[in-house]
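1. Requesting a structural model of the entry that follows:
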Amino acid sequence: MTERVLTGDRVTGKLHLGHYAGSLKNRVALQEKYETFILLADVQALTTHFERPEVIRRHLSEVALDYLAAGIDPERATIFVQSMVPEIAELTVFYSMFVTVNVLRHNPTVKAESKQGGLDEMYYGFLGYPVSQAADITFCKASIVPVGDDQLPHLELARKIVRRFNELYKPVLVEPKPLISDMPRLVGTDGSAKMSKSLGNAIALDSSKEELALTIRKATTDPARVRRSDPGHPERCPIYAYHRAFHPDGTAEIREGCESAAIGCTACKERLTAILERLLEPMRERRSRYAGRLADVDDILMDGTRRAREIARETMREVREAMSLNYFDAGHSAPAAME
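-> Below you'll find the model as predicted:
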């Protein structure tokens, strides 16, 4: 039996090169090998966008277009909308009954994201994010979850939830295992943090040729390299990090040229722009085709969500039976008030 993969993104805006390097590129490869489910996490987007839910519809379309542009094939991968699979919310509630608040409060990813988001108070939905993720993974019995190091605490909690459920009730859930990405987190164009939409230091996957060239031209380089003749320090430079991520075969030449001052920052950026343009141009073409057929994109999401719901219903039937919550599934008559 083919193993099942679950991955996805919160729908908080367009995806960028960091997403491509860290996950999208890998997903395109995984869909050829595994039964792949890709989640558009609109409910989890509300943890930081609950005051502006109207923007999520636009973000949903943007992220779906980014998936298709990057090479996700709806014939091979099931792309679905989280909020339209209510069984995920039901599982989240059941799991929350045996996950303590202290465990959630001490989750390092929750603490880091809370600090980064500048949250003055810890909302229930944000605190329970890892429980919701456990439901995302287990509703379809995914056995593989691609993660970066920062998401490992979430996945470990999901594994503990599965073990606890199976011990308490009946072994119906699949314990997922991580597929660790070997791609380092891509630094932002300002060189000061990870690439992020909210920090304004990202290169969007739908960047035009002109936007790409301008963004790279304005990007931070080695701050210690003041003059063209100064030797550079590649490890301090975001541009070198991008060369390493998107053209690893050429990094030895770039490193040597930078350290010896044989290559200037302008020339280095021009080389990178050409490399990224070769990557993004076919994505633009695919995105343009789908953007002209948005009704087809909606159909892809509805078909994927329909399939996800079928699997979710079967999982919930097993979960309810294991928990002895299938009150009226064993031939008993329903109470009069329910008839």
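2. CA atoms for contacts and neighbours, from now on please.
-> OK.
3. what sits up against stretch 220-233?
-> 189-191, 234, 236-239, 258-261, 264-265 (CA atoms under 8 Å, 6 or more residues apart in numbering).
4. Check the offset of it from the chain's centre.
-> 34 Å (CA atoms, centre = their mean, to the nearest Å).
5. so how far is the first residue of it from its last?
-> 13 Å (CA to CA, to the nearest Å).
6. Could I get the buried residue list for it?
-> Of the residues in stretch 220-233, those with enough neighbours to count as buried (16 or more other CA atoms under 10 Å) are 220, 221, 222, 225, 231, 232, 233.
7. repeat for stretch 99-111
-> Across stretch 99-111, burial judged by 16+ other CA under 10 Å covers 99, 104, 109, 110.
8. right, and the helix or strand after the helix or strand encompassing residue 112?
-> Secondary structure here is read from DSSP states H and E; on that basis residue 112 sits in helix 108-116. In the C-terminal direction, the helix or strand that comes right after helix 108-116 (DSSP H and E) is helix 124-127.
9. Which residues does that next one contact?
-> The set of residues that contact helix 124-127 without belonging to it, under CA under 8 Å, 6+ apart, is 47, 48, 104, 105, 110.
10. State the number of residues packed around residue 328.
-> Residue neighbour count, defined by other CA atoms under 10 Å, stands at 10 for residue 328.
11. repeat for residue 293
-> For residue 293, the tally of surrounding residues (other CA under 10 Å) stands at 11.
12. and if you look at residue 97?
-> The local packing of residue 97 (other CA under 10 Å) involves 8 other residues.
13. this one next, for a side-by-side:
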Amino acid sequence: MSVARMLTGDRPTGRLHLGHYVGSIANRVRLHQRYESFFIIADLHMLTTRNSREDVGRVSGNARDMVTDILSAGVDPARATFYLQSAIPEVGDLNTLLQNLVTVPRLERVPSLKDMARDAGKEEMPYGLLGYPVLQAADILCVKGRVVPVGKDNAAHVEVTREIARRFNHLYGEVFPVPELIPAETPTLVGTDGQGKMSKSRGNSILLSDDPAAVRRKVMSMYTDPNRVRADVPGTVEGNPVFAYHDVFNPDRARVDELKQRYRAGRVGDVEVKEQLVAAVNRFLDPIRERRAEIEADRGLVDQLIVDGTERTRREVHQTLVEVRRAMGLTGAYQQLRRRAERARRTAATAV
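-> Below is the predicted model of the structure:
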């Protein structure tokens, strides 16, 4: 029996951070050992909100950085296929065929699209952003992905994929597996400024590639309880980003509980709580840093992984598109026209 395929990935907009790790990467590290895993470098999706020449020019470097981050986090390169979305034009062909299987009102009900437009500073939603879930469906279905691990923001997108797969199979015959959504079980990680989720564009993130000094600088400047002006003033733990990070990255539960009790009682200062967090985050990142050093020492490894993975994926997608066109009858239509044209040429030649 063949191993089920998993499709996941990110837009190449920069280095990955702790929020990515908590929201999706940790789940991928766990799951990629169980599935045949495809990791998309989704640069076409990036164009829906970032499409300047400068943005496009950074794709190569960002793709390399992103794959390095994912490998450093624990993904085994021998068990993962990385590919660049824009290098596989057949994905666009499949997107064109699938976009007729979903309505505009259905896409307008996907809640994250408006958030994405707002975060990108778009006053009106671009056509490509409205169709983001359809292109995502093409990404998943082109490799016949059966499982899709996603964060909360993308769960509604995958549901659109499931609807499109069922609709296609109903109209044209069984071609696509209906993918299963595997949601991340961890909460969204708040940014270091306490203002919404961690985000590269907001500058409130701790990167997986940050060195110990950068981690210290960012943690020591973190938002805490604004009403706590001195260490002897009882503080609030709930909603405090520093303690939210302790809960995720500090495995010493007894020490965290002690810090919380002392903080509520006004018997510990923010500096000590943050120093403890600096140590915990750096301990968490140390193995990632070690793997990164090994990956970067093997010059050309990441580039070759992306090139080989893209070529392999394009072969897979080409075969899927052949099956799709055959199921829809598009191949037969062209063949009929070609046969008629051949008969006409032969008749004309005979007449002469």
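14. about what we covered before: mean per-residue distance, the helix holding residue 112 of structure 1 versus structure 2.
-> Compared with structure 2 after fitting, helix 108-116 of structure 1 deviates on average by 1.2 Å (mean CA distance after the TM-score superposition for structure 1).
15. residues in structure 2 aligned with that helix?
-> The alignment of helix 108-116 of structure 1 onto structure 2 (TM-score structural alignment) spans residues 111-119.
16. now stretch 253-270 of structure 1
-> Under TM-score structural alignment, the match for stretch 253-270 of structure 1 in structure 2 covers residues 258-275.
17. mind listing the strands for structure 2?
-> 5-10, 36-41, 80-84, 147-150, 180-183 (DSSP state E).
18. Can you tell me which of the ones you listed is nearest to residue 300 of structure 2?
-> strand 80-84 (14.4 Å; CA to CA).
19. Identify all contacting residues around the closest one.
-> The set of residues external to strand 80-84 of structure 2 that reach it, using CA under 8 Å, 6+ apart, is 32, 36-43, 67, 305-311, 313.
20. List buried residues within those.
-> Burial by neighbour count, 16+ other CA under 10 Å: within these this picks out 32, 36-43, 67, 305-307, 309-311, 313.
21. where does residue 92 of structure 1 sit relative to residue 86 of structure 1, distance-wise?
-> With distances defined as CA to CA, the gap from residue 92 of structure 1 to residue 86 of structure 1 amounts to 10 Å.
22. With residue 144 of structure 1 instead?
-> Using CA to CA, one obtains 22 Å as the distance from residue 144 of structure 1 to residue 86 of structure 1.
23. more neighbours, these two?
-> Each of residue 144 of structure 1 and residue 86 had its neighbours counted (other CA under 10 Å), and the higher figure belongs to residue 144 (20 against 13).
24. What's the more buried one aligned with over in structure 2?
-> Using TM-score structural alignment, residue 144 of structure 1 sits opposite residue 147 in structure 2.
25. Also residue 131 of structure 1?
-> In structure 2, the residue equivalent to residue 131 of structure 1 is residue 134, according to TM-score structural alignment.
26. Residue 303 of structure 1 now?
-> Under TM-score structural alignment, residue 303 of structure 1 pairs with residue 308 in structure 2.
27. residues touching that match, list them.
-> Shown in contact with residue 308 of structure 2 (CA under 8 Å, 6+ apart): residue 83.
28. likewise residue 172 of structure 1?
-> Contacts here follow CA under 8 Å, 6+ apart; on that basis residue 172 of structure 1 touches 166, 318, 319, 322.
29. do the same with residue 314 of structure 1
-> Contact analysis of residue 314 of structure 1 by CA under 8 Å, 6+ apart lists nothing.
30. Just give me the match in structure 2 for it.
-> Structural correspondence for residue 314 of structure 1 with respect to structure 2 (TM-score structural alignment): residue 319.
31. quick one: its match from residue 22 of structure 2, how far?
-> 35 Å.
32. So residue 161 of structure 1 sits against residue 134, correct?
-> Yes: contact between residue 161 of structure 1 and residue 134 holds when scored by CA atoms under 8 Å: they sit 7.4 Å apart.
33. what does residue 221 of structure 2 align to in structure 1?
-> Using TM-score structural alignment as the criterion, residue 221 of structure 2 maps onto residue 218 of structure 1.
34. That match: neighbour count?
-> Neighbour number of residue 218 of structure 1 under other CA under 10 Å is 11.
35. Distance check, it against residue 319 of structure 1.
-> Residue 218 of structure 1 sits 54 Å away from residue 319 of structure 1 when distances are taken as CA to CA.
36. need the contact list for residue 65 of structure 2.
-> Listed by CA under 8 Å, 6+ apart, the contact set of residue 65 of structure 2 reads 14, 15.
37. Look up how far residue 279 of structure 1 lies from the aligned residue in structure 1 for it.
-> In structure 1, residue 65 of structure 2 lines up with residue 62, judged by TM-score structural alignment. Taking CA to CA as the measure, residue 62 of structure 1 and residue 279 of structure 1 are separated by 19 Å.
38. which residues of structure 2 does stretch 85-94 of structure 1 align to?
-> Here stretch 85-94 of structure 1 aligns to structure 2 at residues 88-97, judged by TM-score structural alignment.
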